[in-house]
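Chemist: Next comes the sequence, and after it the predicted model I'd like to discuss.
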Amino acid sequence: MSARYRILLGGAVQGVGFRPFVYRTATSLNLKGFVANTSAGLAIEIEGEERRLRHFLDRLKRQKPPIARVDRQTVESIPATGDTTFAIDRSQTSDDHRALVLPDLAMCRACRDELFEIGNRRYRYPFTSCMHCGPRYSIVTGLPYDRERTTMVDFPMCGDCSAEFHDPDDRRFHAQPIACPTCGPSLWAVDGEGAFLANGNEALRIGVDALRKGRILALKGLGGFQLICRADLPATVTRLREGKRRPTKPLALMCRDVHQASEICRVSPSAREALESWRAPILLLPKRSIASLRVAAEVAPTSSRLGVMLPNTPLHHLLLTDMGMPLVVTSGNVSDEPLCYQNREILSRLTGVADVFLLHDRRIANPVDDSVVIVDNDHDMVLRRARGYTPMPLPGPEGLDGLAFGGDLKNAGAVVRHGEIFLLPHQGDMAGSENQALFQANLDRFEMFATKPKALALHDCHPDYHTTRMAQSFGVLCLPLQHHRAHAMACLADNELEPPVLAVVWDGAGYGDDGTIWGGEFFHVSSKSIERVAHLRHFPLPGGDKAALEPRRAALGLLHECLGDDAFEIVGLKPLAAFDGDALAVLRSMLWRRIRCPITSSIGRLFDAVSALCGLCMINGHEGMAASLLESKVAGDGGCRPYAFTLVCDGGRPFVLDWEPMLLGILEDLTQGMPVSEIAARFHVTLAVMVLRVAETIGIERVLLSGGCFQNATLCRLIRDQLEPAGFRVFGHRRVPPNDGGLAYGQAWLAARQGGGSCV
């Protein structure tokens, strides 16, 4: 006797080959019925012998496609209908938009083999894909996920592609982005004036020839345009920097394969796995010795690491194979502007930057930049969450319906619905109307699978943030949330932990409860409160925000707090020599009178100050440059002795970490001519011992590390080296960035904890 089940699946079940998997499984068990995409996920009705139905359910659980993720499953018995076949049915639409859109998938090995197989009909075709790889989020325009709701609707399938699409034994069975040279997108090249040069493989040849001659190529990639040049030509890299207005910030590299990446960087087994994964992120890897580099120093002049990725699309595979050398591949935009992703805008925005443009006619519906990851202690830590990660949701608090605006730097907002948090793609600095418009556009795009929340707008406590004003204009109840507590909650949720924990939150700046600039904070997170239990001793920042741009100012503030006016009489101190006499006199007066000198507890500004004292960085060319230069000087395993410091406990909580003994020790070492590498190592070790001292004083076993300072892999390693032998367990970030790219995620969890009210 036949039975029939209705099975509803929610999660990442579209665009992963789930319908073909269900079809093959059902037909192999001689079961009847249908499977269909819905706006909420996947619907299956399956009919046959009870024993076979149980086998089907078991295989559904154990053998589902590897990229699929089932978050919800319901099974109910319904009356049998006597179906005689099993079919992939037409998709079903509804108002329940809970189906997940898959991130874009890097090219699989099978498609790569076809790409270079002479005689294959997709030989050197730059837009080939299958059920296991290719564009997803970047091309989708609606749900359920079908070709007519992607930008591939512009390309009707030819007979050969249609035959593959409908063949259950073909790996392109129901692969929505299926294409070939006959019916799919095409490539062409234009010069800097927009004049047509060539199409197809000849266009690619022109692009390769331009690169070989040291010219700059603008290429339309998966989620937007990229600027590309040879990595071994200093003059070309410098010209690219000038065009992008990006003087010092490291540029990313693309290597042909892991072997090529291993020639310029140290690649651990875990790093190799991350590079070759379907996410294919930019991975920050330690540089090899200068002698072995095939990369100009101008690519990453301020860092001991290189950002490396492997080709993620057929077009990139063709380009890197033809070139045979690592290439600089960076986002196609001028610094502080949104990513270019439409053909019509590229010439107006990048003319004068690129010499040759490689364009194609597959529309990008949802622009997305490259993700950045670092492998720390054999687990991945996402520093920028974008391609390969977005728009997959993360677990969120139940019952919260809202939009989290994040912060003003490294911005990535979040939609919070149905117990899930959808982080918007990395956006960057929120200054400027174009970037704010992009935030709104990203939010509108996310409505296709996460209806725009109407209940609550979550934002930082800082009254002057652009995101604060945006939230206040959103037309719903606004909830301000304290910056560093949001970081703490982001790390707690990222590790799926419950209180109590000690959260160490170190960054450059955040608006504190008392109106000062926080950034060197320790919180005891309990089930009832998030108490600030310790912080770095305050020091003034002459010029306020200007001190974040000029580490030499942070150094003067630190010195004056410790030594008063005598700080200006120290002979040979590099931050003093970095100002002319008049400017120094003005700063001296400002510090003495405490005019325009906000105080801070920021570890980020402490890094800046020490970097300037060591003569490494007086003016930041990009955010975090001074700290990165200081980290790059640390060599060895950090087994040096720490500087002295004091944990002041006599006034009750919060305790104060007094850095004055450390500063005096650094000044003494500078006077004695100690190498900067040793000073940098001692400084990093001292910070790690500070964390140990507070942890021992507070007495909580689990310690969380959050905030932008913990992008510093050396600092994270040294803290673990100090704490773990002492019996503490240390947790860093994993899926969510420790920097402000994870702030919106923490805001959602903090808001759920607060349940309404004023800034916490």
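Modeler: Structure received. Every value quoted in this text rests on a predicted model; they were computed, and no experiment measured them. Numbering: from 1, shown residues only.

Chemist: For the rest of this, base every contact and every neighbour count on C-alpha atoms.
Modeler: Fine.

Chemist: Neighbours of T646, how many?
Modeler: 15 (other CA atoms under 10 Å).

Chemist: actually F607, not the one I wrote
Modeler: Using other CA under 10 Å, F607 is surrounded by 28 other residues.

Chemist: That one: helix or strand, and which one exactly?
Modeler: Per DSSP states H and E, F607 falls inside helix 603-613.

Chemist: Against which helices or strands is the helix or strand following that helix packed?
Modeler: Next along the chain after helix 603-613, taking DSSP H and E as the criterion, comes helix 625-632. The contact analysis (3 or more CA pairs under 8 Å, 6 or more residues apart in numbering; DSSP states H and E) places helix 625-632 against helix 603-613.

Chemist: which ones are touching the closest residue to V267 other than its chain neighbours?
Modeler: Leaving aside its sequence neighbours, V267 sits nearest to L285 (CA to CA, 6 or more residues apart in numbering; 6.9 Å). The neighbourhood of L285, defined by CA atoms under 8 Å, 6 or more residues apart in numbering, consists of C265, R266, V267, R305, L306, G307, V308, I374.

Chemist: One more pass at 7 Å, please.
Modeler: L285 makes contact with C265, R266, V267, R305, L306, G307, V308 under the criterion CA atoms under 7 Å, 6 or more residues apart in numbering.

Chemist: quick one: which of those has the most company?
Modeler: Highest neighbour count within those: V308, with 27 neighbours (other CA under 10 Å).

Chemist: Give me the residues contacting whichever helix or strand that one is part of.
Modeler: In this structure, V308 is located in strand 305-309 according to DSSP H and E. Strand 305-309 is contacted from outside by 252-255, 275, 280-287, 300, using CA under 7 Å, 6+ apart.

Chemist: Sitting in strands, which of these do you find?
Modeler: Judged by DSSP state E, the subset of those located in strands is A252, L253, M254, I282, L283, L284, L285, P286.

Chemist: ok, which stretches of the stretch 551-700 of the chain are helices?
Modeler: Applying DSSP state H, counting those that start in this stretch to the stretch 551-700 of the chain gives helices spanning 551-563, 574-577, 581-593, 603-613, 625-632, 660-671, 676-698.

Chemist: Of the ones you listed, which is nearest L339?
Modeler: Closest to L339 of the helices of the stretch 551-700 of the chain is helix 625-632 (CA to CA; 22.5 Å).

Chemist: Contacts for the closest one, please.
Modeler: Contacts of helix 625-632 (CA under 7 Å, 6+ apart): T302, S303, S304, F607, D608, S611, L616, C617, N620, A680, T714.

Chemist: angle of the helix or strand harbouring the last one against helix 625-632?
Modeler: Element membership for T714 (DSSP H and E) is helix 713-723. Orientation check (axes from the mean of the first three to the mean of the last three CA atoms, to 10 degrees): helix 713-723 against helix 625-632 gives 60 degrees.

Chemist: Would you mark the buried spots in helix 713-723?
Modeler: For helix 713-723, a neighbour-count test (16 or more other CA atoms under 10 Å) marks A713, T714, L715, C716, R717, L718, I719, R720, D721, Q722, L723 as buried.

Chemist: here's the one I want to compare it with:
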Amino acid sequence: MRVTRAFTVHGTVQGVGFRPFVHRLAGGLGLSGWVANVDGHVEGQVTGPADAVAEFGHRMYTDAPPLARVREVALRELDGAAPIGRRSGAVGSAARHDTAAGARAETTLDAPAGDALFSVRRSGPGSRPTTDQREVPADAAICDACLRELFTPENRRHRYPFVNCTDCGPRATIIEDLPYDRVRTTMRRFPLCADCAAEYADPRDRRFHAEPVACPACGPTLAWGDLRGEQALKAAAGAVATGRIIAVKGLGGYQLVCDATDPEAVAELRRRKRRPVKPFAVMVGDVRVADGLARLNSTELALLTSPARPVVLLRARRVHSQAAPHIAPAVHPAPTLSPGPHDHSPALPPVTDRLGLFLPTTGLHHLLLHELDRPLVVTSGNLADEPIAIDDAEARRALDGVADGFLTHDRPIRARYDDSVVTSAGRLPLTVRRARGLAPAPLSLNPPTPVPLAGAGAQTKHTFTLADAGVAHVGPHHGDLADTATYEAFGQAYADLCRLAGIVPRAIAHDLHPGYLSTRWALEQPLPHIAVQHHHAHVAACAAEHGVRGQFVGVAYDGLGLGDDGTLWGGEVFVADLTRHRRVGRFATAPLPGGEAAVRHPCRMALGHVFGAEPLGSPPLERAARAFLERLDRRRAQVVRAMVAHEVNCPRASSAGRLFDTVASLLGLADTVSYEGEAAVALEAAAGLAGRDRPVPLKHRVVRVGSLWVYDSAATLGDLLERQADGESVPRLAAAFHSSLAAATAELVARAVEDGAPRTVCLGGGCFANVQLLTQVRRRLRAHGLRVLVGRQVPVGDGGISYGQAAVAAARLAEERRGTARKGR
């Protein structure tokens, strides 16, 4: 029996070669009909034997292109019968519209499909108005087939930097509007030549309906001053080879590039970029080179070679000759310090034992690496704290004093996307920064939000989230909202993604802190506002990603966030669900002398603990800290002592992140920092030098204070200072601190569970980007028989706050709606 069915496919199905795939699938099954991009989804009609049509619907899930993410397929009879649907578990949200018939096509390309005729139509609006979400595909790194063409002399795209096909190339960074067609991308400026047009129209070609398709005859062109094409590439490579720094126009913005094996070039880039210590990412030509610089397990290899091509934080090999030492320089003591007589430590370890490596993203990157045959520093094209440059004129203005030359091209960048950063804890992948290649691909949101909403995010490592129904779109990474340019970039990205995703928020969630620019922005929006406590958002992000229903124990460790009581938190244990939280444990408090100054100067934080640790029964620290105090500038130490004694500009905080700063300073690793987390990273690196030598953990105490269990960190610090005075090495003490903090965490959670808390534990906050801490905490909690979860796709740090805010807001709104419905009965 022959039947005709209309079909609708929801998910990430535009810009990923889905229509060509549907055409090939229909051809193989002998079906006729058509397919088109419509609004944010794919629609079509298919006719043929009933069993073949059923197989067609099934295989749209099982055989979808590698970059596609099918959320739902609905088939319906054209006489108006109810749709016959299957839903994928990948995202888990039901689509809200079944209509599939009647899409108006701008152009129809008919081609044989087996013995039938099947049309791939260019996109148009649906048969009736729709409010569907539209899922914006992320950029994808050059695929193997295009890479072979790039280096095949006989191929017409030989050495063409912008080679791409349906399986790779720019997407989110060039899309101007949806539905996704070339005319709605920045590629509309480049009319197809006859050869590219033939590939585009040929169902047998992998460039069939590849919207960014281009070649040297019709596509973008490289430029270096007055030079074009191959000459421009050679000139840029020559500049790098002679020790110069160049700005390269990448997929999501400009990148600064220099020779990673040239210490002088790397040091000069640090000076010009005003980035004295923070490690640089290094691009290498292939996995073989990466393996020579760092140790890779199977999880890390999979991350490194994935289509997202993120920067992967890997364990650096101790001895290698291919990367300059300035990639991750040693931490140097602050000018206020001098070596003390009790310093028995070896030479200071590197600022991190992790090396950020990534493989080439584009044909241009491959060509540069092929020309130079050495690892390259490839870092964001900006100055410290500014957004990455995407406009050509803007880039020349911002980077004029940094780059010695500009390798650019004439394809505009529509959206700003920095490089994604990931790492792993053993076999567990973790997202540190969700950006190019990952964002804005949708994530599931459970429970679904009853109204469209936005999460405004935090102040640092900023992202925003748009959510509707059961889907959340986490926007691009913006860095810290520290200046006007970054704030404006956030506003523009928010407006663009709202338009592209088809989401008009009707509520907005934000942090409690009134000083955050994201909070101020949210309160200026003419929408209902939902305040979400910072650390609740951290653990809610983890719970929502894993679909946790009901209550859980949330462990939130980070730098600082405003607590419910108006004080600064950062080492918290909750019993929570997605709507509310109850604090059951915390770290002991200590003053932050000078407020923000204590964040920039960990030695101040250490003095805060020495002079003002919360009195919980442990001996005072000042006597044990004599050697530490002797190596400080005496006058400055006395000023801080007076500030603490008189409580002058010394807000107290229960912060895990600030405790890491304190220990790093006490051990002489970092007394002044140039970026958030620097001291903690140095401490983790030092612990790594202990190797297989597992020292005895430092002492820890957990005491009851009112209704809370409190970790008395003074006991840990006192033991650290005594063992340091006895001559124990910095690496052993750093490792012992990590072990003691994991033991204290396990005890805090165990006490909460004994008091009736759930046995599922969600970890959140930037401290859990520390692989040593995360690994030991998970191991200890699992030893207690607990289920332990941590974010994988959502960043554990502040980059995941906006998703957590959206999850909490969705749960609260859903609860309100249920309550209203019950009252109405």
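Modeler: The structure has been received and is ready for your questions. Just so it is clear, the model here is predicted, and its values are computed rather than measured.

Chemist: re earlier: among the ones in strands among the contacts of strand 305-309 of the first structure, who's most crowded?
Modeler: Those, ranked by neighbours (other CA under 10 Å): first place L283, 28 neighbours.

Chemist: That one corresponds to which position in the second structure?
Modeler: Residue pairing (TM-score structural alignment): L283 of the first structure is matched to V312 of the second structure.

Chemist: The first structure: which residue goes with T408 of the second structure?
Modeler: Match for T408 of the second structure (TM-score structural alignment): L359.

Chemist: Repeat that for V120 of the second structure.
Modeler: In the first structure, V120 of the second structure lands on I88 (TM-score structural alignment).

Chemist: Which residue ranges of the stretch 201-350 of the second structure form helices?
Modeler: 229-241, 263-273, 287-293, 298-305.

Chemist: mind checking which of those helices is nearest D712 of the second structure?
Modeler: Of all the helices of the stretch 201-350 of the second structure, helix 298-305 comes closest under CA to CA, at 36.6 Å.

Chemist: Could you export the contacts of strand 305-309 of the first structure as a markdown table, including distance to P453 of the first structure?
Modeler: As requested, the contacts of strand 305-309 of the first structure are exported to a markdown table (distance: CA to CA, whole Å):
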| residue | distance to P453 of the first structure |
| --- | --- |
| A252 | 36 |
| L253 | 38 |
| M254 | 38 |
| C255 | 41 |
| L275 | 36 |
| A280 | 31 |
| P281 | 30 |
| I282 | 32 |
| L283 | 34 |
| L284 | 35 |
| L285 | 39 |
| P286 | 42 |
| K287 | 45 |
| A300 | 41 |
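
Chemist: Would you point out the most distant pair within those?
Modeler: Counting by CA to CA, the most remote pair of the contacts of strand 305-309 of the first structure is A280 and A300, 20.4 Å apart.

Chemist: Please identify which of these two sits among more neighbours.
Modeler: Of the pair A280 of the first structure and A300, A280 is the one with more neighbours under other CA under 10 Å, namely 26 against 19.

Chemist: Report the contact partners of that one.
Modeler: A106, A274, M309, L310, N312.

Chemist: can we see that at 8 Å?
Modeler: A280 of the first structure neighbours (CA under 8 Å, 6+ apart): A106, A274, M309, L310, P311, N312, G388.

Chemist: Same check for those, but in the second structure.
Modeler: When you map the contacts of A280 of the first structure onto the second structure and apply both residues aligned by TM-score structural alignment, their matches' CA atoms under 8 Å, the shared contacts are A106, A274, M309, L310, P311, N312, G388.

Chemist: which ones are touching R605 of the first structure?
Modeler: G508, A548, P551, A554.

Chemist: who wins for most neighbours among the residues you listed?
Modeler: A554 (33 neighbours).

Chemist: residue in the second structure matching that residue?
Modeler: That one, A554 of the first structure, aligns with M605 by TM-score structural alignment.

Chemist: residue in the first structure matching R586 of the second structure?
Modeler: That one, R586 of the second structure, aligns with H535 by TM-score structural alignment.

Chemist: and its match, that's in a strand?
Modeler: Yes. Per DSSP: H, G, I helix; E, B strand; the rest coil, H535 of the first structure lies within a strand segment.

Chemist: Number of residues surrounding it?
Modeler: Neighbourhood size, H535 of the first structure [other CA under 10 Å]: 26.

Chemist: So for it, what's the nearest residue that isn't a sequence neighbour?
Modeler: E521 is the one closest to H535 of the first structure (CA to CA, 6+ apart), at 4.6 Å.

Chemist: Now for the one you found: which residues touch it?
Modeler: Contacts of E521 of the first structure (CA under 8 Å, 6+ apart): H484, V504, V505, W506, R532, V533, A534, H535, L536, S601.

Chemist: ok, now with 6 Å
Modeler: Contacts for E521 of the first structure were tallied using CA atoms under 6 Å, 6 or more residues apart in numbering; they are V504, V505, H535.

Chemist: Quick check: the gap between L8 of the first structure and N37 of the first structure.
Modeler: 10 Å (CA to CA, to the nearest Å).

Chemist: Looking at these two, which is more packed in?
Modeler: N37 (27 against 20).

Chemist: Just to check, G742 of the first structure is in contact with R734?
Modeler: No. Using CA atoms under 6 Å, G742 of the first structure makes no contact with R734, being 10.5 Å away.

Chemist: So if I had to pick from these two, which one is more boxed in?
Modeler: G742 (35 against 19).

Chemist: Please pull up the equivalent of the more buried one in the second structure.
Modeler: Match for G742 of the first structure (TM-score structural alignment): G800.

Chemist: Quick check: its match is in a helix.
Modeler: Yes. Assessed with three-state DSSP, G800 of the second structure lies in a helix.

Chemist: Let's verify the residue lying closest to it once chain neighbours are set aside: helix, strand, or coil?
Modeler: With CA to CA, 6+ apart as the criterion, G800 of the second structure has its nearest non-adjacent residue at 5.4 Å, and that residue is V794. Under the three-state scheme (three-state DSSP), V794 of the second structure adopts coil.

Chemist: any idea how far the counterpart of V663 of the second structure in the first structure is from A3 of the first structure?
Modeler: Matched by TM-score structural alignment, V663 of the second structure corresponds to V610 in the first structure. From V610 of the first structure across to A3 of the first structure, the span is 73 Å (CA to CA).

Chemist: So if I had to pick from the two, which one is more boxed in?
Modeler: V610 (27 against 18).
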